[in-house]
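Asks: please find the sequence and the predicted model below.
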Amino acid sequence: MNYREKIGTKENPMVLKTPPQSSEYTMHVDEKDGREILVCTVKSTVLHYDIRCIEDLHQMLKKRGDWIELGSKDEKVETKPDTVEHWGRSPENPVGGWYGLRKGFKGRFGMYIPPLMEALGLAEVTHNKRGNKMKAK
């Protein structure tokens, strides 16, 4: 599925809030090395994710059929098993590893991708101060 129009461009990105609703960030679609990527900008930090993570994560959530903890962590921090963050780095996911593409900035998948999926109507996300979860719509 092509989400380019809904997610936006560098000039007109989608504005989102982290699951606890405490910080704002933007997401847009761009091209790098001949393939579409998601560009997530949090203040001055820029993260890149493989755009196929949207469809892959949605399929995983649908198959699971229940809530899963987000478990967001920086790239260098170990993840908690059975979380979105852990799945986003797992050799068992459809890309066989990281959806994050920018060395040093591959983490926080569980922080920034779930609100995007919620905005696209693909998932429900809780909005507590900590321990947020998501499930497929």
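Replies: Cool, the structure landed. Numbers count the residues shown, from 1 in each chain.

Asks: going forward, measure contacts between C-alpha atoms and count neighbours the same way
Replies: Noted.

Asks: tell me which stretches of this structure form strands.
Replies: All strands of the chain, identified by DSSP state E, fall at 14-17, 24-32, 35-42, 45-50, 68-69, 123-125, 133-136.

Asks: for comparison:
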Amino acid sequence: MSTEGTKANTWKLKTPPLSSDYEMYKDVKDGKEVIVCVVGKTTLLYDYRCLNDLHAMLKAHGNWMELGSADEQKPAKEGTVEAWGRSETNPVGGWYGLKKGLRGRFGMYVPPLMEKLGLAELTHEPKNNKMKAM
């Protein structure tokens, strides 16, 4: 059996409210390690280093942080994981999302993967979910 997190054996995940299913796997695109996120017929890409960077930021933050998921075209609420995932002050100096037009939703899709990997704890409420580092 192949290792989980590959295209042949994807990570099967649910959004933080546990309302929708999606899949992710690690891949390489243009020489860069990426996380491929497949939501229905939509494919999003995130820089793979976001997992370590977000974990380090959450450790330094030391408490629960609101996810604040938003589409790329909408502003992210200040002080949220989504805002950090597109901030010029994060370690990559901007978006962790790599597919123009689909760079948002960082706060929706990356946190459940971090939970699955044992890097973070999430709340699973209908709205306003939060996460913290493990």
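Replies: Perfect, thanks for sending it. Since this is a predicted model, take the numbers as computed values, not measurements.

Asks: could I get the strands of the first structure as TSV with mean neighbour count and distance to L57 of the first structure?
Replies: Listed next are the strands of the first structure as TSV, based on neighbours: other C-alpha atoms under 10 Å; distance: least, C-alpha to C-alpha, whole Å:
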stretch	mean neighbour count	distance to L57 of the first structure
strand 14-17	18	18
strand 24-32	18	17
strand 35-42	19	14
strand 45-50	18	11
strand 68-69	19	11
strand 123-125	20	10
strand 133-136	22	9
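
Asks: OK, contacts around the one residue sitting closest to the centre of the first structure?
Replies: Nearest residue to the geometric centre of the first structure (C-alpha atoms, centre = their mean): I113, 1.8 Å. By C-alpha atoms under 8 Å, 6 or more residues apart in numbering, the residues touching I113 of the first structure are I54.

Asks: need the counterpart of Y22 of the second structure in the first structure.
Replies: Alignment note: Y22 of the second structure maps to Y25 in the first structure; criterion TM-score structural alignment.

Asks: counterpart of R49 of the second structure over in the first structure?
Replies: R49 of the second structure maps onto R52 of the first structure when the alignment is built from TM-score structural alignment.

Asks: the aligned residue in the second structure for R64 of the first structure: how many residues sit nearby?
Replies: Alignment note (TM-score structural alignment): R64 of the first structure maps to H61 of the second structure. H61 of the second structure has 12 neighbours, counted by other C-alpha atoms under 10 Å.

Asks: many thanks, we can stop here.
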